[in-house]
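K.L.:
show me how the following folds:
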Amino acid sequence: MTEARKQRIQRRPVHGVLLLDKPLGLSSNDALQKAKWLLRAEKGGHTGTLDPLATGLLPLCFGAGTKFSQVSLDADKGYLATLNLGVTTTTGDAEGEVLERREVTATRAQIEAVVAKFVGEIDQVPPMYSALKHEGRPLYEYARAGIHIERPSRRVTIHRADIVGFDNALLTLDVSCSKGTYIRTLAEDIGRELGCGASLAALRRTKSGPLTVDRAVSLDALAAMNEVEREALLHPPDSLLADWPALSLDGDEAARFLTGLRRRVKAQDAENVRVYGPQPKAFLGSAHIKSGELIADRLLSPQEVESLLSAA
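P.N.:
Okay, here's the model as predicted:
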């Protein structure tokens, strides 16, 4: 390998959030590694796994952005889910072997009534074919070995489930839900309630917190760009916190806050706030306010703040 080639692939500090439109058939980690290589980023991570058979919004965090990836993990999600009514599979989606095919006799009105039952707080049993861990191993490893593990149900919230398509037993739902919701399980439960069974034919994530897929870029498009164009696609780390209230500090107070010191502020108590310095776009980190005190949760380093300001 030539010296020039070594220079071109040298890793470097990259800070921000890339909204990737993950393609079909690629794992979330593979998508991350490809984007990380294209950006030559030193540090990166994704904000919640999408199955290889799922497409859509996958926020990728780099550098300072990784400090706030948990915010996106905890955020509400949006999906376009296509259910194959009358078909049940071993995995609950199109990847598994077909267990049964049944005729679909339900009318649209009956389907609407069943779907409506699942809006609100519901209990879900996580699927065996999932990355959820049991004694240190993901459940899908047990499933592939033919071992059944009892899973406790968990409470999730379906904020909205609108029917946007119904044709030839393919039912497409626009779903808004809380973190931890398994859309495959939702599909199977709706099919069970209808009496014909169902599996997930396709899944596309459209939203994660304030972030939407219409602002995302494909890997192919990213690969076709030069480095300056790729960097221009990076959103600042505070984009993950865009729906939180903001608080600005003057120069002295900002400097003290960055050292982790609690500050007295004239603001209402809040579980989550994003904190800025006196300069526009000088994002300092996340915090909460309790009894008039601003208490830091995740802080950027002074070097990260300067790097983000220079890139703005």
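K.L.:
C-alpha only now, for contacts and for neighbours.
P.N.:
Will do.
K.L.:
so residue 39 makes contact with residue 231?
P.N.:
Yes. Proximity of residue 39 to residue 231 meets the contact threshold set by CA atoms under 8 Å, at 7.4 Å.
K.L.:
with neighbour numbers in mind, choose between the two.
P.N.:
residue 39 (22 against 16; other CA atoms under 10 Å).
K.L.:
residues contacting that one?
P.N.:
14, 227, 230-231 (CA atoms under 8 Å, 6 or more residues apart in numbering).
K.L.:
residues contacting stretch 44-63, please?
P.N.:
13-29, 32, 36, 41-43, 66, 69-70, 72-73, 95, 202-208, 212-213, 216, 237.
K.L.:
show me the helices in the stretch 151-300 of the chain, by range?
P.N.:
Listed in chain order, the helices of the stretch 151-300 of the chain (DSSP state H, counting those that start in this stretch) span 183-194, 219-224, 227-232, 251-258.
K.L.:
and this one, so I can compare the two:
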Amino acid sequence: MGRRGKKKGRPVSGWVILDKPVGMGSTEAVSKIKWLFQAEKAGHAGTLDPLASGMLPIALGEATKTVPYVMDGAKVYRFTVAWGEERSTDDLEGPVTETSDKRPTEAEIRALLPKYTGVIMQTPPQFSAIKIAGERAYDLAREGEKVEIPAREIEIGRLDIVETTPEGHTVFEIECGKGTYVRSLARDMGRDLGCYGHIAALRRVEVDPFTEEDFVTLPDMEAAAPSAEDRNAGVALDFHALDDFLIDTGAALDCLPQVALSDDAATKVRLGNPVIIRGRDAPVEAEEACVTARGKLVAIGAIEAGMFKPRRVFSV
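P.N.:
Have a look, this model is predicted:
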């Protein structure tokens, strides 16, 4: 049996909250960040279309274990709807499929917003990553096949009008849960208003627990990273300035109860053993919680009858 090859890259862990530019795909962005940090492992918490800009949380190393918690977090988008045209992709990328001379008034739009607030049913776009009989909907759509995508339940916490542009487009801000398609929202509102509509601009500004204050840009990281010449020269590389952009892995778990452990208890947990939770405010029961030691994430697990039982352990 052959030996496993040595892992390539640094064992660096944490979150990069990238302000993704328009034109870059999510997979391309992850590859770029992974290369800049020379990380062993990287992944993102929620795809952002190439035509969209804004927050793409990228996990490095041990932080990839916390990706599901960020994906489940609430998102805030700022988006612009252009009225008068519906497009095949529900955004600027696809050809026009329907047109109308009608333009909605702000009063008409405001009257419609309650219909799109709360728990609603939404049909994803034809050009989406939804799987239909094992195939991605966008692959079928590119082949010219029109498929029936079942509506599904989503939750929209708020939907506000920000402004009306000189071109007559409407800028909205939405706070929504996992699985919401903003492109579908523009399509459906346009149909309800009898004028059609599509997304002209889309920017994600928050993914709970991260906010705009956490944004970093590619140019800033490229300026702080070791140069390509140094990497190719094989000299010792200094990543200190680049690593300053990282947010601690545990930041993704603000949604969970958190309990501090002693060093001895943390050692037991890292070996996969349960420990008694101590402290006046420590929960007695919790389906899911995380434990820390010296401010660093140790494990995620359950608390049963005052005993923490680790399910996923993090390296120091």
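K.L.:
counterpart of residue 272 of structure 1 over in structure 2?
P.N.:
Superposed on structure 2 with TM-score structural alignment, residue 272 of structure 1 falls opposite residue 288.
K.L.:
for residue 208 of structure 2, see how far away that match is.
P.N.:
Per CA to CA, to the nearest Å, residue 288 of structure 2 is found 18 Å from residue 208 of structure 2.
K.L.:
now residue 291 of structure 2
P.N.:
Taking CA to CA, one finds residue 291 of structure 2 at 20 Å from residue 208 of structure 2.
K.L.:
more crowded one of those two?
P.N.:
residue 291 (25 against 17).
K.L.:
that one and residue 258 touch, don't they?
P.N.:
Yes. With contact taken as CA under 8 Å, residue 291 of structure 2 and residue 258 are classed as touching, separated by 5.6 Å.
K.L.:
just give me the match in structure 2 for residue 248 of structure 1.
P.N.:
Here residue 248 of structure 1 is matched to residue 260 in structure 2, going by TM-score structural alignment.
K.L.:
quickly note the distance from the equivalent of residue 87 of structure 2 over in structure 1 to residue 100 of structure 1.
P.N.:
When structure 1 is aligned by TM-score structural alignment, the residue opposite residue 87 of structure 2 is residue 89. Counting by CA to CA, the gap from residue 89 of structure 1 to residue 100 of structure 1 is 7 Å.
K.L.:
which one's more surrounded, the two?
P.N.:
Neighbours per residue, other CA under 10 Å: of residue 89 of structure 1 and residue 100, the larger number sits with residue 89, 19 against 13.
K.L.:
so how far is residue 163 of structure 1 from that one?
P.N.:
22 Å.
K.L.:
and for residue 306 of structure 1?
P.N.:
Note on residue 306 of structure 1: its distance to residue 163 of structure 1, by CA to CA, is 47 Å.
K.L.:
more neighbours: the two, which one.
P.N.:
The residue with more neighbours, out of residue 306 of structure 1 and residue 163, is residue 163; 19 against 14, by other CA under 10 Å.
K.L.:
so what's the counterpart of that one in structure 2 up against?
P.N.:
Under the alignment (TM-score structural alignment), residue 163 of structure 1 pairs with residue 161 in structure 2. Counting by CA under 8 Å, 6+ apart, residue 161 of structure 2 touches 110, 170-173.
K.L.:
and if you look at residue 180 of structure 1?
P.N.:
Residue 180 of structure 1 touches residue 156, counting by CA under 8 Å, 6+ apart.
K.L.:
before we move on, back to that, what is the burial count for the match of residue 272 of structure 1?
P.N.:
18.
K.L.:
circling back: between the helices of the stretch 151-300 of structure 1, which gets nearest to residue 3 of structure 1?
P.N.:
helix 227-232 (19.1 Å; CA to CA).
K.L.:
report the distance from that closest one to the chain centre.
P.N.:
23 Å (CA atoms, centre = their mean, to the nearest Å).
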